[in-house]
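[1] Provide a 3D model corresponding to the input given below.
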Amino acid sequence: MNSFLHSKLLHNLTSKIPIRNNNSILLAISCGQDSLCLLKLFIDLQHIFKIDLGVVHIDHQWRQDTTQNTEHMLHIVKKTQCPLYLYQLKPKQYSETEFRDMRYQIYINTATNYKYDVIATAHTLSDRTETCLMNLLKGSCVDQLNSLRWQRDLSPGIKLIRPLLNFTRTEINWFCKYYKLPIWFDYTNIYYSNNRNRIRHEIIPYLKQYYQIDIEKNINIFLDRSHCETEYLRQITIKIYFLIKHPNYVAFKYKSLLKQHKCIQIRVLHLFIIHNTGVQCNYDILDQILLKLNHTKELDIINNKIIIQIDKDWAYFMLNKTGLPQKTTRRKSLA
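    Predicted structure coming up:
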């Protein structure tokens, strides 16, 4: 335990994401360099924190070499004497979102069943940079740019941490070579059919060469600073949401909402709709709803999904279950 990355992780675990002695930590890893770096570091620092470690690995059956990859994982974990929880998914072409949701549900179930209170993933500063650029190119809001954070609660009693979030891929590559870690090469990482790979291998190197060599460091600074601001906006959003929502109906005091800044209006409206109807609305739809609230006094249908009824000071929401525009008359007062 004498590398600068050992010291860096030690600092992260005492200041960025403090863990307690006797924590039980489930390491979600593959055979890639980031994962093996995470495993090696935690094994080396295990005695300092007196933590119990376990390893969870998911064979998603996407590649032709998954069987050999899984065998390689078994040999690696066997030497660490950590419990290994191995899962295999049916060979199917899941979307990135579907696979992420499925993966985290497996992590939660494993941690719950085997009494782990912390799940650690091997996301790095490079991953954070790539995710930020991908979401920026999609036109995402500032909240989504900062989707990779140091820690968050996954479920009651189970916390997700990303202890390598200030590690660059270059640093990790050096670490794996220095300690001769048996990395398994994932050939799908070079296919440009995956947009992340094109950002990783073309866009970021181009930006480093011609614009900013410290792009990862600078984006990290931006995300850390914006995180404080977005957290403040989230707290204000939740506070106003509870102040204006109807105690019994799916409704809120729309005039009170319209007195707020446009930024807060959008956030509160998005929270209200997703929490009460489960419908995901993009910024354009939310803006359209606010326009309706400012000018209409009659029933209206937004995007063939949401029905809005304005009655006195309240805006009542319901789902259009048919998915088709409907002609309806205005109801009597519900308040």
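[2] all contacts plus neighbour counts: C-alpha atoms, from now on.
    OK.
[3] which residues of the protein fall in helices?
    In the chain, the helices defined using DSSP state H lie at 4-11, 33-49, 66-80, 96-113, 125-137, 142-145, 169-178, 195-198, 204-210, 215-244, 254-258, 262-276, 283-295.
[4] mind putting these into a markdown table with distance to residue 154 and mean neighbour count?
    Converted to a markdown table, the helices of the chain look like this (distance: least, C-alpha to C-alpha, whole Å; neighbours: other C-alpha atoms under 10 Å):
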| stretch | distance to residue 154 | mean neighbour count |
| --- | --- | --- |
| helix 4-11 | 22 | 16 |
| helix 33-49 | 20 | 19 |
| helix 66-80 | 25 | 14 |
| helix 96-113 | 7 | 15 |
| helix 125-137 | 19 | 19 |
| helix 142-145 | 17 | 17 |
| helix 169-178 | 26 | 15 |
| helix 195-198 | 25 | 16 |
| helix 204-210 | 31 | 13 |
| helix 215-244 | 18 | 15 |
| helix 254-258 | 30 | 17 |
| helix 262-276 | 18 | 18 |
| helix 283-295 | 26 | 15 |
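[5] for comparison, sequence B:
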Amino acid sequence: MSVTPATPVTPPRAISGLREFWYYFSQNTGAVIGFVIFVLLVLIAITSPWIAPHDPAKIYNGFFLVPPAWQEGGDVRFIFGTDAIGRDILSRLMHGARYSLLIGAVVVAISLTGGIILGLLAGYFRGWVDTLIMRVMDIILAFPSLLLALVMVMVQVLARALVLVMVMVQVLALALALVMVQVLALVQVLALVQVLALALALVMVLALVLELVGMLVGESAQVLARAQVLAQVLALVLALVLALVLALVSVLALALVSVLVLVLAQVLALVSVLALALVSVLVLALVSVLALVLAQVLAQVLAQVLVLAQVLAQVLAQVLVLVLVLVSVLAILKKP
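    This next block holds a predicted model:
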């Protein structure tokens, strides 16, 4: 019986890092499919200005809400159909992929840069710097992603509402200042009109005095003089009435504007109270969310502690069983 000698096993050739990566990467079919889809999306996003069938912003009248081409009522010119105002959906998807990939790349780049900087600081300084950075990262990672996203959205919405309230307060304050300026201008105008009316009354009184002096000096044309005196008296009465009316109007206008200022002040105070209430609600919401997150973290910690306690109890039970077995064996061995 002859024995065939074993063939020597030749060691594999040394391959480059990229080839080695592709060799192991190609073993995973799902990873290869995902990589191909990603490359296709990148190529479509880059070449979308040339391969898109239509202008993404162009509106086609008469083609509103057209269904996809493979459905009933579809049009082969619009493969994915059109939106509510007649724009091609496929072209908009191709162009929109550019912005989506750009936003994702920017976010990843910013996160990567921050992570690298923090990692370098923690690894270089070590000590309390490393501990502080790592504990902060542990706290961030302990938050559930969905809950953290909801908190961020809620904070953003409340912050926008608070900004709108503050802008409203500033607008009301500006309107109040403008009203005060207008009130001061109106008061000055009314005061000027009163001065003019009083000056006119004084002029009329002076004219009346002069007419009386003329009547005393000369008795001629008595009828004409009396008529002039009567006219002057009437003018004086009218001037006095005008001054009284203007004074009354100025008082009423000042009272009305004062009431308006008081109303605006009350509205401003009410808006300030609403702003404070909104801030209080924001603080309470943040405290509630933090309490909820803390409770969840504590629940997870307690669950881990309970699991650890259960494991320790099982270990102690096993140790007790082992001790009992050893005691039994020793008791059996000591028997004659």
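[6] TM-score, when you put one on top of the other?
    Once the chains are laid over each other, their TM-score by TM-score structural alignment, normalised by the length of structure 1 reads 0.23; 124 aligned residues with a C-alpha RMSD of 6.2 Å.
[7] thinking again about what came up before, turn the helices of structure 1 into JSON lines, including distance to residue 318 of structure 1.
    What follows is the helices of structure 1, written out as JSON lines (distance: least, C-alpha to C-alpha, whole Å):
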{"stretch": "helix 4-11", "distance to residue 318 of structure 1": "49"}
{"stretch": "helix 33-49", "distance to residue 318 of structure 1": "46"}
{"stretch": "helix 66-80", "distance to residue 318 of structure 1": "47"}
{"stretch": "helix 96-113", "distance to residue 318 of structure 1": "27"}
{"stretch": "helix 125-137", "distance to residue 318 of structure 1": "30"}
{"stretch": "helix 142-145", "distance to residue 318 of structure 1": "27"}
{"stretch": "helix 169-178", "distance to residue 318 of structure 1": "48"}
{"stretch": "helix 195-198", "distance to residue 318 of structure 1": "37"}
{"stretch": "helix 204-210", "distance to residue 318 of structure 1": "45"}
{"stretch": "helix 215-244", "distance to residue 318 of structure 1": "17"}
{"stretch": "helix 254-258", "distance to residue 318 of structure 1": "15"}
{"stretch": "helix 262-276", "distance to residue 318 of structure 1": "9"}
{"stretch": "helix 283-295", "distance to residue 318 of structure 1": "13"}
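[8] closest one to residue 319 of structure 1 among these?
    Using C-alpha to C-alpha as the criterion, the shortest distance between residue 319 of structure 1 and the helices of structure 1 is 9.9 Å, found for helix 262-276.
[9] tell me the angle that closest one makes with helix 283-295.
    100 degrees (axes from the mean of the first three to the mean of the last three C-alpha atoms, to 10 degrees).
[10] beyond the host helix or strand of residue 206 of structure 2, next helix or strand please.
    For residue 206 of structure 2, the element it lies in under DSSP states H and E is helix 145-217. Under the assignment DSSP H and E, the closest C-terminal helix or strand after helix 145-217 of structure 2 is helix 222-334.
[11] that next one packs against which elements?
    Counting contacts by 3 or more C-alpha pairs under 8 Å, 6 or more residues apart in numbering; DSSP states H and E, helix 222-334 of structure 2 is packed against helix 145-217.
[12] for residue 251 of structure 1, which non-adjacent residue is spatially closest?
    Across the structure, with C-alpha to C-alpha, 6 or more residues apart in numbering as the measure, the residue nearest residue 251 of structure 1 apart from its sequence neighbours is residue 316 (4.3 Å).
[13] if we compare the helices of structure 1, which one ends up closest to residue 311 of structure 1?
    The closest approach between residue 311 of structure 1 and any of those, judged by C-alpha to C-alpha, belongs to helix 254-258 at 9.9 Å.
[14] show me what the closest one is packed against.
    For helix 254-258 of structure 1, the elements it packs on are helix 215-244, strand 314-319, judged by 3+ C-alpha pairs under 8 Å, 6+ apart.
[15] distance to residue 287 of structure 1 added to the ones you listed, as TSV?
    Rendered in TSV, the data for these read as follows (distance: least, C-alpha to C-alpha, whole Å):
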stretch	distance to residue 287 of structure 1
helix 215-244	16
strand 314-319	15
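[16] so the residue nearest to residue 251 of structure 1 is in contact with residue 310, correct?
    Yes - using C-alpha atoms under 8 Å, residue 316 of structure 1 and residue 310 qualify as a contacting pair, with a distance of 6.3 Å.
[17] returning to that earlier point: indicate which one of the helices of structure 1 is closest to residue 55 of structure 1.
    Of the helices of structure 1, the one closest to residue 55 of structure 1 (C-alpha to C-alpha) turns out to be helix 66-80, at 7.7 Å.
[18] got the angle for the closest one vs helix 33-49?
    Between helix 66-80 of structure 1 and helix 33-49, the angle formed by their directions is 20 degrees, by the same axes, to 10 degrees.
[19] which residues touch the residue lying closest to residue 123 of structure 2 once chain neighbours are set aside?
    Distance criterion C-alpha to C-alpha, 6+ apart; nearest residue to residue 123 of structure 2, sequence neighbours excluded, is residue 130 at 6.8 Å. Contact analysis of residue 130 of structure 2 by C-alpha atoms under 8 Å, 6 or more residues apart in numbering lists 121, 122, 123.
[20] how about those in JSON lines, adding neighbour count and distance to residue 321 of structure 2?
    Output for these, formatted as JSON lines (neighbours: other C-alpha atoms under 10 Å; distance: C-alpha to C-alpha, whole Å):
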{"residue": "121", "neighbour count": "14", "distance to residue 321 of structure 2": "51"}
{"residue": "122", "neighbour count": "18", "distance to residue 321 of structure 2": "47"}
{"residue": "123", "neighbour count": "12", "distance to residue 321 of structure 2": "47"}
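[21] and those as CSV, adding secondary structure?
    Output for the contacts of residue 130 of structure 2, formatted as CSV (DSSP: H, G, I helix; E, B strand; the rest coil):
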residue, secondary structure
121, helix
122, helix
123, helix
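[22] from these, pick the one nearest residue 198 of structure 2.
    Proximity of those to residue 198 of structure 2 was ranked by C-alpha to C-alpha; the top entry is residue 121 with 83.5 Å.
[23] tell me how far that closest one lies from residue 113 of structure 2.
    Residue 121 of structure 2 is 12 Å from residue 113 of structure 2, where distance means C-alpha to C-alpha, to the nearest Å.
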